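Student: prediction below, plus the sequence it came from.
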Amino acid sequence: MIKEFNILALVLLLSSFGLNAQTVFCNFGTIQIHDQGQVGFHIDVVNNGTFDQNLGLVGFYNPNGGLNVSGSNRPVFYDLDIDVRDELFLDVAVGVTNFQEFISGRVETPRNRPDVSLDYINDTPYLGENDDRFVDGYATITGLLDFTFPIGDDFRLRPMRIESQAAVNTARGAYFFEDPNSPNFFSENFDTNIFSNTLFGVSQFEFWDLDGNVETRVTLTWDDNSNIPSLVDDLENLRVVGWDPSLQQWVNLGNFSVSGDLNNGEITSELFIPDNYVVLTFGTSDRLIDGDLEIFTAVSPNGDGFNDTFIIQGIAQFPNNELSIFNRWGVEVYNKKGYDNSWGGLSEGRSTIAKGEELPVGTYYYVLKIEGQKDRAGYLYINR
């Protein structure tokens, strides 16, 4: 039987005991909200029937706490309002096909169950997201337009954007404000010390999960909690990186465009297929183009023939040069006039105590002086 609801608020009391009344709306049959219908849920919803052919407006309202949606079947609404003091917790996926508004509170999904999500169907737009109102967990998009996931964690909105083609077969995303070396909701760790030769550093502060089988560019965002200055001092060196499960390492997904500053901004990757990578985050490249020089800012002296020494392509054009390298405490560990791409990570500075010993893995600072030119300076990374 199809039921039409044209009331402002629907509250079903299924059980009560003394002063401790328990309320929940349960659907075991077939329900449909028709055009112009308005239903307000002030109680939890359990959907074990058919509740996915709706028009009109559905709102979840609780000024005193949160609400829960559960059951065996996904309800799908036309217009959806979320106005709760705490969270609207989804124990089953919820779809919306026309418009969704964040009024108050977050939508929370179980992060260990990516199939439970807030689903934006047919390019459904949304409004009202901010650091207190977002999807704390997984959201999906199905449609034909570019889409920005309204996702976040720890009371921080951290959007992720994909291109239109990626939404055709449904794309899924979530943000995690946690160390990828020890994630809470994945069965494997993503070691930030293991990366391809075109990288020399990976963020330890956050990551995103993006699932989809269509090639796309992805745009990630950062704020002052992302600690981007720990990776780069020039945003042109920032990269989107992804954990490749077949190589068991982070790989470079590029920097198609970047905007902002070191405290707030966004970066767009080159094209890639999301399903080929488990998670995404920020990294930094191993080279810097500086005038006539190409500076490879990663040194991995392990004998594999890649970046075994600190390479500055084009330095032979400037024989009157001097290179100094310092550790994090400002102690000079290497100095050479007429540098010739020969330094392989040994401690050879004038003030070095243990001269000739291998320097530990980590970030170092270089200063390159070329006669008649402005000094060049920046960071390099030793990874053995």
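Tutor: Alright, I've got the coordinates. Values in this document were obtained by computation on a predicted structure and should not be read as measured data.
Student: from here on, contacts and neighbour counts on C-alpha atoms
Tutor: Fine.
Student: how close does residue 158 get to residue 251?
Tutor: Distance of residue 158 to residue 251, given as C-alpha to C-alpha, to the nearest Å: 22 Å.
Student: residues in contact with the residue nearest the centre of the chain?
Tutor: The structure's the chain has its C-alpha centroid closest to residue 208; by C-alpha atoms, centre = their mean the separation is 3.0 Å. Neighbour list for residue 208: 173, 174, 175, 176, 279, 280, 281 [criterion: C-alpha atoms under 8 Å, 6 or more residues apart in numbering].
Student: please redo it, this time with the cut-off set to 10 Å
Tutor: Counting by C-alpha atoms under 10 Å, 6 or more residues apart in numbering, residue 208 touches 151-152, 158-160, 173-178, 180, 220, 242, 278-282.
Student: could you check what's spatially nearest to residue 266, not counting adjacent residues?
Tutor: Excluding the flanking residues, the one nearest residue 266 by C-alpha to C-alpha, 6 or more residues apart in numbering is residue 221, at 4.2 Å.
Student: host element of the one you found?
Tutor: Secondary structure from DSSP states H and E places residue 221 in strand 218-222.
Student: likewise for residue 80?
Tutor: Using DSSP H and E, residue 80 falls in strand 76-90.
Student: what's the next helix or strand after that strand packed up against?
Tutor: The C-terminal neighbour of strand 76-90 among helices and strands, as given by DSSP H and E, is strand 94-108. Packed against strand 94-108 by the contact rule (3 or more C-alpha pairs under 10 Å, 6 or more residues apart in numbering; DSSP states H and E) you find strand 57-62, strand 67-71, strand 76-90, strand 118-121, strand 126-127, strand 135-136, strand 139-142.
Student: one more time with 7 Å, if that's ok
Tutor: Judged by 3 or more C-alpha pairs under 7 Å, 6 or more residues apart in numbering; DSSP states H and E, the packing partners of strand 94-108 are strand 76-90, strand 118-121, strand 126-127, strand 135-136.
Student: included below, for side-by-side comparison, is a second structure:
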Amino acid sequence: MKSFLHISFLLVASFAMAQGLYNSGNLVVHASGNLGLHTNLINHATFDQTEGLVGFYGTNQLQVSGTVPATLWDMEIFVSDQIELVNTLNVRNNLNFISGDVSSPKDNPLVYLNFLDQGFFTGEDDTAKIIGFAAVNNRSFFAFPVGDRSLLRPLTLTSEGTAPLSICAYFFENPSSPSSLSTTFDVEQKVRNIGTVSDREFWIVDSDVPAKVTIGWNPRSGLGLIPNATAESVIVVGWNKAANQWTVIGNTAVSGDINQGFVTSETFVPSDYAAITFGTIPLPTDTFAVENPTLGNYFLSPNGDGINDFLIIDGLEESPNNLLSIYNRYGQKVFEKVNYTNDFRGMANTGTMILNQEQGLAEGVYFYLVSLLDLQLQYTGFIFLDR
């Protein structure tokens, strides 16, 4: 249960003005001291705490501004509305959310609530979170407590190494026409192996260190409205800055159902992408696919238990003159078969992967292309290979 801390305060070499607490130099909170603010904080000089607590309280919206970012040791929030950041605010130790949000400009990723090397938070929920940009320093793992006015929509970043700076924000806005940004990310501008890109929400996450992200969807996300979509068809997609379109980031783990669940991406470099959101694999649209609803995506677990050991494409016998090609997430062809007869079981037969054939292909997501030459039809989709 969240606790309310009774506060007292000590001010040194600072003075309060009508518009708030104005720090012009040497503001200090000692180890046993607690500074409770029911007004704005205007910081124009060094305020770098290594001990003590600064709390924000009251029924009005408060603001943190000034020319110098303040650095707090412990921070507490118990407000009815929110705290607006006009300048970056740093937390060295613990941020305790009791009630109320911290907001920063959604169109300015240079202003954020920043968790320094050992900084952490407690008490986040739908009523207490960060709206706008959050940041973290020198971490390889962090769960950003971001969201919008209504819901907490966290993003977990798992990096391959220590990232000096990672930032994140959540937008419950259509990427094609976001109200908070001047840039747009057209959900129809995508590579062909993406079926649908979410038009409900997106995240911005920035880091130069390769990482995976985990994001969750809920009924508000609207993935259940996509025809024939399943949880297994959900992938993470990103607006690729170089390609200027949505491309596949992938899917290494999924849990839940199409109305509520979580997905973990493949490894990627976040700074290569301007935005990320949910996508689905392509859905078949012609008669052959409608009559064969499994065509589109497959789950393969070649472990010898007799269940999903082989890639079986129902109805392929209708076009015996066919060609199956399978590619890994780097676009390398790992399998090809003319007149495929349901015999792929996770082993490569072409490309450099054939050198490790005795080990089989690594688990993960693969892209396939089926050409039905007699019917002049082509189908694409994903294979989820589980070892």
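Tutor: Done, it's in. The structure displayed is predicted, hence computed values, not measured ones.
Student: after superposition, what is the TM-score?
Tutor: TM-score for the superposed pair, counting by TM-score structural alignment, normalised by the length of the first structure: 0.72. Supporting figures: 300 aligned residues with a C-alpha RMSD of 2.9 Å.
Student: in the second structure, what range does the strand holding residue 80 of the first structure match?
Tutor: Strand 76-90 of the first structure corresponds to residues 71-85 in the second structure, going by TM-score structural alignment.
Student: buried ones in that stretch?
Tutor: 71-79, 81-85 (16 or more other C-alpha atoms under 10 Å).
Student: tell me the angle whatever helix or strand comes next after the strand holding residue 221 of the first structure makes with strand 218-222.
Tutor: Downstream of strand 218-222 of the first structure, the next assigned helix or strand under DSSP H and E is strand 238-244. Between strand 238-244 of the first structure and strand 218-222, the angle comes out at 120 degrees (axes from the mean of the first three to the mean of the last three C-alpha atoms, to 10 degrees).
Student: whereabouts in the second structure does strand 238-244 of the first structure align?
Tutor: Mapping strand 238-244 of the first structure onto the second structure (TM-score structural alignment) gives residues 234-240.
Student: the matching stretch vs the first structure, average offset?
Tutor: Once fitted to the first structure, stretch 234-240 of the second structure is off its aligned match by 0.5 Å on average (mean C-alpha distance after the TM-score superposition for the first structure).
Student: list the contacts of that stretch.
Tutor: Stretch 234-240 of the second structure has contacts (C-alpha atoms under 7 Å, 6 or more residues apart in numbering) with 185, 245-251, 265, 272-281.
Student: narrow those to those that are buried.
Tutor: Buried subset of the contacts of stretch 234-240 of the second structure (neighbour count, 16+ other C-alpha under 10 Å): 185, 245-251, 265, 272-281.
Student: and the strands in the stretch 201-350 of the second structure?
Tutor: With strands called from DSSP state E, counting those that start in this stretch, the stretch 201-350 of the second structure shows them at 202-206, 211-217, 234-240, 245-250, 253-256, 261-264, 273-280, 297-300, 322-327, 333-338.
Student: what's the mean distance for the lengthiest strand in the second structure versus the first structure?
Tutor: For the second structure, the longest strand by residue count, based on DSSP state E, is strand 155-171. In the superposition against the first structure, strand 155-171 of the second structure averages 1.7 Å from its aligned positions (mean C-alpha distance after the TM-score superposition for the first structure).
Student: immediately after that strand, which helix or strand?
Tutor: The helix or strand immediately downstream of strand 155-171 of the second structure is strand 196-197, counting by DSSP H and E.
Student: residues in contact with that next one?
Tutor: Contact with strand 196-197 of the second structure is made by 187, 278, 279, 280, as judged by C-alpha under 7 Å, 6+ apart.
Student: tell me the one among those nearest to residue 35 of the second structure.
Tutor: Set against residue 35 of the second structure, the nearest of the contacts of strand 196-197 of the second structure by C-alpha to C-alpha is residue 278 (42.4 Å).
Student: that closest one and residue 240 of the second structure, how far apart?
Tutor: Going from residue 278 of the second structure to residue 240 of the second structure by C-alpha to C-alpha gives 14 Å.
Student: can you check residue 323 of the second structure too?
Tutor: For residue 323 of the second structure, the distance to residue 240 of the second structure equals 30 Å [C-alpha to C-alpha].
Student: same question, residue 46 of the second structure
Tutor: The gap separating residue 46 of the second structure from residue 240 of the second structure is 39 Å, by C-alpha to C-alpha.
Student: over to residue 42 of the second structure?
Tutor: As judged by C-alpha to C-alpha, residue 42 of the second structure and residue 240 of the second structure stand 38 Å apart.
Student: over to residue 213 of the second structure?
Tutor: Following C-alpha to C-alpha, the distance that separates residue 213 of the second structure from residue 240 of the second structure is 16 Å.
Student: do the same with residue 275 of the second structure
Tutor: From residue 275 of the second structure to residue 240 of the second structure the distance is 8 Å (C-alpha to C-alpha).
Student: thinking again about what came up before, more neighbours, residue 323 and residue 240 of the second structure?
Tutor: residue 240 (21 against 17; other C-alpha atoms under 10 Å).
Student: what's the first-to-last distance across stretch 80-95 of the second structure?
Tutor: Per C-alpha to C-alpha, stretch 80-95 of the second structure runs 17 Å from first to last residue.
Student: so how far is that stretch from its chain's centroid?
Tutor: Put simply, stretch 80-95 of the second structure sits 22 Å off its chain's centre (C-alpha atoms, centre = their mean, to the nearest Å).
Student: ditto for stretch 249-267 of the second structure
Tutor: Taking C-alpha atoms, centre = their mean, one finds stretch 249-267 of the second structure lying 11 Å from the centre of the chain it belongs to.
Student: report the buried residues of that stretch.
Tutor: By neighbour count on 16+ other C-alpha under 10 Å, the buried set for stretch 249-267 of the second structure is 249-254, 257-267.
Student: quick revisit: tabulate the helices and strands packed on strand 94-108 of the first structure (a markdown table), appending distance to residue 317 of the first structure.
Tutor: Putting these into a markdown table (distance: least, C-alpha to C-alpha, whole Å) gives the following:
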| stretch | distance to residue 317 of the first structure |
| --- | --- |
| strand 76-90 | 62 |
| strand 118-121 | 57 |
| strand 126-127 | 56 |
| strand 135-136 | 54 |
